[in-house]
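> the sequence isn't on hand, but the structure is:
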């Protein structure tokens, strides 16, 4: 199963990309948005890592650890997704000019 290591690697690279982009921006709203996007990819990294560990080892211990990783990954990705949607709405509010 080569797909899980590829998904793990892509998720980790995108997580690092968004974390580096946080340091390159000065706008606090943009930093919060990028942080929420990085949380989505951190969650997907943890999620796919949990699946990969069970597929690779296939023991009861790896099943329990994999379930914990799956739950943590889903939780992290869900919170990041919700925060990302919130900050997208904030961007739209700041982009629209206010009429006098």
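Sure thing, it's come through. This one's a predicted model, so the numbers in the text were calculated from it and none came from an experiment. Numbers count the residues shown, from 1 in each chain.
> contacts, neighbours, all on C-alpha from now
OK.
> the lengthiest helix in the chain - contacts with which helices or strands?
Scanning the chain for the longest helix, with DSSP state H as the assignment, gives helix 60-95. Contact partners of helix 60-95 among helices and strands, from 3 or more CA pairs under 8 Å, 6 or more residues apart in numbering; DSSP states H and E: helix 28-57.
> what's the angle between the helix it packs on and helix 60-95?
Per axes from the mean of the first three to the mean of the last three CA atoms, to 10 degrees, the angle that helix 28-57 makes with helix 60-95 is 160 degrees.
> this is the comparison structure:
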């Protein structure tokens, strides 16, 4: 199962990338958009980390902790997708003239 560590590593790298991109821009709308993108990366990290840890250990305690992480990761992912959709529409509305 090499795919889960690759996804975990990629999501952490993208999370750091978007957090640095927030610091480099001055536009508040772009900062909010990058923050939403980083939320998606954080959610995918937590989600796939939980799956990977359960598949690695396969104990009851890792199952319970994994379920908590799955829920938290899903909540971050869903909120991030909603925010990205909202801020993308706002950016198009303001700057597509």
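Nice, I can see it. Note that the structure is a prediction, hence the values are computed from the model and not measured.
> TM value for the aligned chains?
Aligned and superposed, the two chains score 0.98 in TM-score terms (TM-score structural alignment, normalised by the length of the second structure); 97 aligned residues with a CA RMSD of 0.6 Å.
> picking that back up, the longest helix of the first structure vs the second structure, average offset?
Following superposition, helix 60-95 of the first structure is found to deviate from the second structure by 0.5 Å on average (mean CA distance after the TM-score superposition for the first structure).
> in the first structure, what residue corresponds to residue 46 of the second structure?
The pairwise alignment with the first structure assigns residue 46 of the second structure to residue 46, based on TM-score structural alignment.
> burial measure for the residue lying closest to its match once chain neighbours are set aside, as a count.
In this structure, residue 46 of the first structure finds its nearest non-sequential neighbour in residue 73, 4.9 Å apart by CA to CA, 6 or more residues apart in numbering. Close neighbours of residue 73 of the first structure, defined as other CA atoms under 10 Å, add up to 24.
> try residue 22 of the first structure
A count of nearby residues for residue 22 of the first structure, using other CA under 10 Å, gives 19.
> check contacts around it.
By CA atoms under 8 Å, 6 or more residues apart in numbering, the contact list for residue 22 of the first structure reads 30, 31, 34, 35.
> any idea how far the first one is from residue 85 of the first structure?
The one in question is residue 30 of the first structure. From residue 30 of the first structure over to residue 85 of the first structure the distance is 13 Å, taken as CA to CA, to the nearest Å.
> again, but for the third one
Computed with CA to CA, the distance linking residue 34 of the first structure and residue 85 of the first structure is 11 Å.
> what about these two, which has more around it?
Between residue 34 of the first structure and residue 85, residue 34 has the larger neighbour count (other CA under 10 Å), namely 25 against 14.
> which of the contacts of residue 22 of the first structure are also in contact in the second structure?
Among these, the ones still in contact in the second structure (both residues aligned by TM-score structural alignment, their matches' CA atoms under 8 Å) are 30, 31, 34, 35.
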